[in-house]
Structure formats: structure tokens, C-alpha cells
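Engineer: A predicted structure for the sequence below; I have some questions about it.
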Amino acid sequence: MRIYKVGGAVRDRLLGKPVTDIDWVVVGATTEEMLAKGFRPVGADFPVFLHPKSGEEYALARTERKSGRGYGGFTFHASPEVTLEEDLIRRDLTINAMAEDDQQNLTDPYHGQRDLEARLLRHVSPAFAEDPLRVLRVARFAARYATLGFTVAPETLALMRQLSESGELEALTPERSWKEISRALMEDQPQVFLEVLRACGALKVLMPEVDALFGVPQPPAHHPEIDTGAHTLSVLQQAALHKQPLTVRWACLLHDLGKGLTPEDEWPRHIAHEFKGLKLIKAVNERFKVPKDCQELALLVGEYHTHGHRALELKPSTLLELLQSFDIYRRPQRFEEFIAACEMDARGRKGLEERSYPQADYLRGAATAARSVAVQPLLEKGFKGPELGEEIKRERLKALKAYKEATSV
């Protein structure tokens, strides 16, 4: 029995990055031997065990062969005869196909260290094209390591294009796709994830609504970058730069989908794109079974982001409707995330990344004014039921009028 550290832990150590999760592969062992040493089995499809003390995952060396469609369409074979090199060749990228023993002696049969130095994301073998999930994984690694200068090798991009055209991407489950998408959006350069997917034709398959934004012009007076797709990538980049949570990043990605529906003879204007985009946002949310908080914020940002930009001009009654739509009294954090998404949208314009966004503080102040209306005095005056609701609304409107007058002096 020989035990090796494999994959990301080896890669990140060689890159000088912090190592968090460690994967281990065991060569020359049987399931019975692992159980005898106190390891606990967890793998349903292939033998993976938890270490009796550390709880880390140890997998028996295995080979695999394609037996069906999609991410799960593989048959695995694990036995003491499977070599370390045979185990490593089934991995996706050369930089993930390295192993080291307890003395840090490197086993690198597919030149992962060379590709680390060349800053290349390169597939290990032609079997790469058997697993459609790898298209998303490589794009995610590109987003993670873009700041270090990594790019996708041309021959790997060609295989990703082949996978995108094969129909295999449609076999991915929503859960697996969302796991990769959500992780990619939380990387330092999430826009690179979209750029790589677009370069290999996968964006058109997975998110045609986003792909359709490229080549669609916007008014240069408001959008110096002009192209709606380029703007979307910039907004996402700003969201990462400002350390926004996943909910905000997802909303930033989808906020302008309606512009992809504008007839060409109406370009570069996009009248009512906020409402036109809602059905597209819903479709993307449903396709990937997106978590509820991400779904809700994306729809609200899609519908109301232009309200956010025009906050200083809104009538008190419109401002009240906006605040009510977000249920700011019970869900204050959601409104804060809306403000953040609007600010990222404003900053995601060429040359305007550093421009101040006074709408943010104005909206926060409006929310505070509306929340300051106390309900108890109205109850003491005898208001109840629907009448109480209407009176609360009147008092909040009065508070917002006073707020607008006070801030416009």
C-alpha cells in the first residue's frame, strides 16, 4: 500500500498558494485492507474512504471508461493492480495530474509542472472530451488563475468546443452545473469564466440569454463601452473587485438580459428592457435550479435597477413602491444587496469605474425614513385591519416626502 497526495493540494503548493483541501490516492490496496485499518467507506460509485482520525478523503487508485452520457456516464475500476500513472491520466488538466509522497517527491508523468511554469491549462489526454463537466471546470480554473497569467491551451479549447457542439453539455444536471457556475462566480476574475465559455461555444448552449448580449449596442452617452455583453462582464468584474456575495454577482450577470430581445431597428435604445428581461431571468433561474435568494435578487435587480440609478429623481410615491417591493421592513439585507448590484452596474462602464454613486446613500436614507414610522401610535388611535395598512402607507409616504425635501436643499 502506497499513499500519495494528489491534485489541487500539489498544484497549489507548487504555485505557493495556501493549501486547504487535501485529496489522497491509495495505490496497491483493497477495500478490505482499508476497512481493516479503520477507514470508513463513503463512495457509492467507487471506493472512497474517510481517514479514521483526520476525516480526509482517501480514494483507491482507479481507471474509468465512458459508458453513457453526461458527467455520471462512467464505469470505474479500482484494484491493487491500478498504477498511480493510470489513476492520474483520467484527471482533467495536467496541473491537476501530479502526485507527491510523504517526502514531497513529485510524480509528474504528464508534465503538469512544466504547464504550471508556462501558465497553461492543458488537458491530460483525449479522454478529457468524454466528460462535459470539464468545460465548466476549465473555465472556472481560468477565472481562478487569470491573475497569475494562466490561459487555456489552444488544443484544450478545441476539445471544449468539440464538447460544446456534441450535445453532451445538455446532459449535465442542473445541480452539477450550478455548483461549477456558483464557484466560478466567486473567483477573483469571474468574467474570465464567461469569456472562456463563450470562446468555446459553451455559453451559447448553457446560457443563450447571456450569449445574446454580445454585439448588442447601448447608447454611448450612458455606456462608453457600447457592447452590452462587454458591459455585463465589466459589471461582474466590479462585483468581484468589491467582494460582493454570490447573490449580487448572480444578479449582476443577469440584470440586462432584456436588452438581448430589443429589435435591431430600435438599437441602441432598449425601452422597457427591465420588464422584458424578467421571463429570461426566470428561465435561467429554473434551468440551473438556482437557490431562492439568488433567484429573488436577480429578478428584483432586473426589474428595478434603473429605478436605483434614477433614485434621486424618483417621486416619493414611486420610492415607496420600490421600498415595498423589497419588503425592506423584514428583509433589510436584500435591499442592501440591491443597492450593491446597482452600484456595480454603474461602475461597470468604461472609464466610469471610480465615479461616485450617491444613489446608494440616498436609497439607504429613504429606507431608514420609511422604517422610522412607528405602528404603535396608529394602533392607539384605533386603526386596524386594512385601514391600519393604508394609514401606515400614508405615514411612510409623508416621511419620504420630508426626506426628499430635506436632502434636496
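Structural biologist: That came in fine, so what should we check first?

Engineer: switch to C-alpha atoms for all contacts and neighbour counts from now on
Structural biologist: Noted.

Engineer: Not counting the biggest helix by length in the chain itself, show me its contacts.
Structural biologist: If you go by DSSP state H, the chain has its longest helix at helix 385-407. With contact meaning CA atoms under 8 Å, 6 or more residues apart in numbering, helix 385-407 is reached by 316-317, 319-320, 365-366, 369-371, 373, 375, 378-379, 383.

Engineer: Confirm His77 sits in a strand?
Structural biologist: Yes. In this structure, His77 lies within a strand as judged by DSSP: H, G, I helix; E, B strand; the rest coil.

Engineer: Measure how buried it is and give me the count.
Structural biologist: His77 has 15 neighbours, counted by other CA atoms under 10 Å.

Engineer: got it, and the one 5 residues further on?
Structural biologist: Other residues near Val82 number 18, with proximity taken as other CA under 10 Å.

Engineer: again with the one 4 residues further on
Structural biologist: If you count neighbours by other CA under 10 Å, Glu86 ends up with 15.

Engineer: For it, give its distance to Leu93.
Structural biologist: To Leu93, Glu86 is 14 Å away according to CA to CA, to the nearest Å.

Engineer: Next: Val26.
Structural biologist: Distance of Val26 to Leu93, computed by CA to CA: 20 Å.

Engineer: this is the comparison structure:
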Amino acid sequence: MQIYLVGGAVRDALLTRELGWPAPASADRDWVVVGATPEAMAAQGFVPVGRDFPVFLHPQTREEYALARTERKTAPGYHGFAFHAAAGVTLEDDLARRDLTVNAMAVAAEHADHPADAPLIDPWGGLADLRTRTLRHVTPAFAEDPVRILRVARFMARWDGFHIAPETLALMRDMVAHGEAHHLVAERVWQEIARGLMEPHPSRLIAALDACGLLEAWGLAALRRAALTPSLERQAAFAHAPLAVRWTWLVAALPDAPALRALADRWRVPNEARDLSLLLQREAMALRQAGSADAATVLGLFDRCDAWRKPARFAALLQALDGLALADADGGTAVHAATARLGQALQRLQALDAAAITRAALADGLSGPEVGERLHSARLAALQAALGLPG
């Protein structure tokens, strides 16, 4: 039995050594076991967990160890594979089924703590491609799994300066042209898109999906105009933008609310992201004009956006608008002034003791809508006084 550390942990260690990139704060380690059987693994205390192929949990670390395996395409889509794991499957056989050469490198387990300094097992030239910042498929079997298109796009979003090898891009285009990408499951599409959006350069995710023809095939050519741009990615606040905001930047170019809803339903987008994008589309003009609006108009905006109950969502709404406004002629200066004022206004109004105002209204004999009117009047007065807005 031989055990090897493979995939991302080896790649990332070499990225640090070769390109000087910082090591990930934490990373999962993938292990491959060669020359073993399920019975031999169980005898050493490993706990089986895999359903489709033999994967085991280490008895102490609980990390996953997979028996070396090969795979064979049996049906369309990324579920359509048959796996073969046996003691005779070699490490090279296992590495050959991986997506990219930079992910098809390994080191022996005894060197796992320092993989960058270990003898490298690299049958597919992953180190050379890493040095030239090239994403290249390992074998033509890449075309059998449409998820790999999305993974390549996600890696492009992660690693600025990398490029897709021409032959790999041609293979991706061929996969799209032959309809293989239509077999992608919605949840898996969202998983990869969401992960790509949270990478440092999501504009490169969209560019890669466009380059292989996937945006066109999905009927999403409008996403080429996404607000996710290198200029936005250079802003200091960008790194802290949550997924819902980044999703809103991605889909802001879609024409209307039905298109936003249709895409969100199609990819099973979480409600938080879907609702933020719809809210921004509906209120974008009102938000842009809020810098010169009177107090009653601003208060109405807060009410429509449910800012009292969902202040974090309202803050995300302002952040999303700020990002979109970078494309304005003034670079977003006017919009940023408006959003800053709205944020300040909401903070001031949240400082009001709504419960005390309600109790006082009830003590005065008010009820129902009258209590709401009392609270509305108090908020309006506070807004006028605090920010000097006209009524």
C-alpha cells in the first residue's frame, strides 16, 4: 500500500514556491491510496464513506483517503461515470483522470508536510504549466465532464495572469457546441458560479464562460456587460463584498425582473442573492436620486426597502449600487455621496426607540394605523433634524 498527497495541496505549495504566491490559510488535503483493497483499508481502521467509489476516513485525522481509480463515461452529464478501483490501478492511472495538469501532481505521503520540497510525481507536465501560468487539460477525457468547463472558469477567476491553453479552450468550445454543457445540474452550476464569484477576479470567470461559448449557449450574452470589471475588483471594498452583492453586480445587465427571476430559479440561486438583485433593479433610480430628495421621499424609500427590519440588506443594497456607479461619467462620486447619506440617515433613525414611541402612542389612546402614523412622524422629524433635509 502506498499513499500519496495529490491535487490542490501540492499545486498550492508549488504556487508559493514558484510564483511567490501566499499559501492558503487552510486547505483540504486529498489522498490517494495505491495497491490497497477496501478490506485492507478497513483492517487498518479506515472507515468507508464513499457510495460511488471507495473513499475512507482516516481513523485519527478523519481526512478522506480514496483508492486509486479510473473512470469511464457511461451517460451524458457529470453523473454519467463508472469508476474502477482495484489494487492494480496505478497512481499515474489515477492522475490521468483529473481535469488539469496543475491538479495532476503528487508527492509521497511521507513528504506531505513539505510538498514543495519533495520529489514531485508529475507525469502530465503540471509544473511546467504552472510556471507558464497555463490551464491545460490532462487528456481528452476532460470533455466527458461538463463541470470542468466551470472549474476552469473558476480557476481563471482565482489566478490572475493565468490563461487557458488554446487546445483546452478549443475542447471546451467543442463541448458546448455538442450540447454537453446542457446536462449540467442546476445546483452544481450555482455551486461553481458562486465559488467563482467569490474569487479575487470574477470578471475573468465571465470572460472564460464567454470565450468558450457557454454564455451564448445559455442565452446569457447580456452577462458580458456585468458590472464585475477589473476596475471594480481594484476597489478596496471589493474584497469584502458578500456573495449576494457580487451576484447583483453580475446580473444587473439583465433586462428586467422576469429575467432576473428566471435565472435565479434556473440555477437555484439563494433567496438572499435573488432578492437583493430584484430590489436594486426596482429601486436603483430612487437610490440615485436620494441625495437631493426630501425627507418624506427618503423615508418612503426606507419603508419600501424594509430597511427597519433588514438593515444589513439595505447596506448591501447601497454597496451594490456603489459598485454599479463606478461606470458613471463621474466614476460614481455622486452616487457614493447619496449612498453615504442614506447609510447615515438609516443609522440615525435606528437610534430612535421605536418601542418607546409605540408605548407612548398607546398610552395616548392611539391604536392600529394611528400608532404607525405616530412612529412615521417621529422618524420623519428625526430625519429632518439630523440631516437637515426638508420635509
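Structural biologist: That came in fine, so what should we check first? Since the model is a prediction, treat every value here as computed from it, not as a measurement.

Engineer: Give me the TM-score for these two chains.
Structural biologist: Scored by TM-score structural alignment, normalised by the length of the second structure, the superposition of the two chains gives a TM-score of 0.89; 371 aligned residues with a CA RMSD of 2.2 Å.

Engineer: circling back: and the contacts of helix 385-407 of the first structure as a markdown table, adding distance to Phe193 of the first structure and secondary structure?
Structural biologist: Formatted as a markdown table, those follow (distance: CA to CA, whole Å; DSSP: H, G, I helix; E, B strand; the rest coil):
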| residue | distance to Phe193 of the first structure | secondary structure |
| --- | --- | --- |
| Pro316 | 41 | helix |
| Ser317 | 41 | helix |
| Leu319 | 36 | helix |
| Leu320 | 38 | helix |
| Gly365 | 36 | helix |
| Ala366 | 37 | helix |
| Ala369 | 41 | helix |
| Ala370 | 40 | helix |
| Arg371 | 40 | helix |
| Val373 | 45 | coil |
| Val375 | 48 | coil |
| Leu378 | 53 | helix |
| Leu379 | 54 | helix |
| Phe383 | 55 | coil |
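
Engineer: which among those end up buried?
Structural biologist: For those, a burial check counting by 16 or more other CA atoms under 10 Å picks out 316-317, 319-320, 365-366, 369-370, 373, 378, 383.

Engineer: What is the nearest of these to Arg144 of the first structure?
Structural biologist: Relative to Arg144 of the first structure, the closest of those is Gly365; by CA to CA it sits at 37.0 Å.

Engineer: Please identify the residue in the second structure that aligns with that closest one.
Structural biologist: In the second structure, the residue matched to Gly365 of the first structure (TM-score structural alignment) is Gln344.

Engineer: same check, this time on Glu175 of the first structure
Structural biologist: Glu175 of the first structure maps onto Glu187 in the second structure, by TM-score structural alignment.

Engineer: Near that match, how many other residues are there?
Structural biologist: Count around Glu187 of the second structure with other CA under 10 Å applied: 13.

Engineer: cool, and His183 of the second structure?
Structural biologist: 14.

Engineer: do you know how far it is from Trp218 of the second structure?
Structural biologist: Following CA to CA, the distance that separates His183 of the second structure from Trp218 of the second structure is 12 Å.

Engineer: again with Gln60 of the second structure
Structural biologist: 45 Å.

Engineer: Who has more neighbours out of those two?
Structural biologist: For Gln60 of the second structure versus Trp218, neighbours defined as other CA under 10 Å are more numerous around Trp218 (11 against 8).

Engineer: which residues of the first structure fall in strands?
Structural biologist: Remark: strands assigned in the first structure by DSSP state E are 2-6, 23-27, 40-41, 48-50, 57-60, 62-66, 74-78, 99-100, 106-107, 120-121, 151-152.

Engineer: and of those, who's closest to Phe193 of the first structure?
Structural biologist: Closest among the strands of the first structure, using CA to CA: strand 151-152, at 11.1 Å.

Engineer: and for the closest one, what span of the second structure is it aligned with?
Structural biologist: Taking TM-score structural alignment, strand 151-152 of the first structure hits residues 163-164 over in the second structure.

Engineer: I'd like to check what contacts the matching stretch. Which residues are they?
Structural biologist: Identification of contacts with stretch 163-164 of the second structure by CA under 8 Å, 6+ apart yields 133-136, 152, 156.
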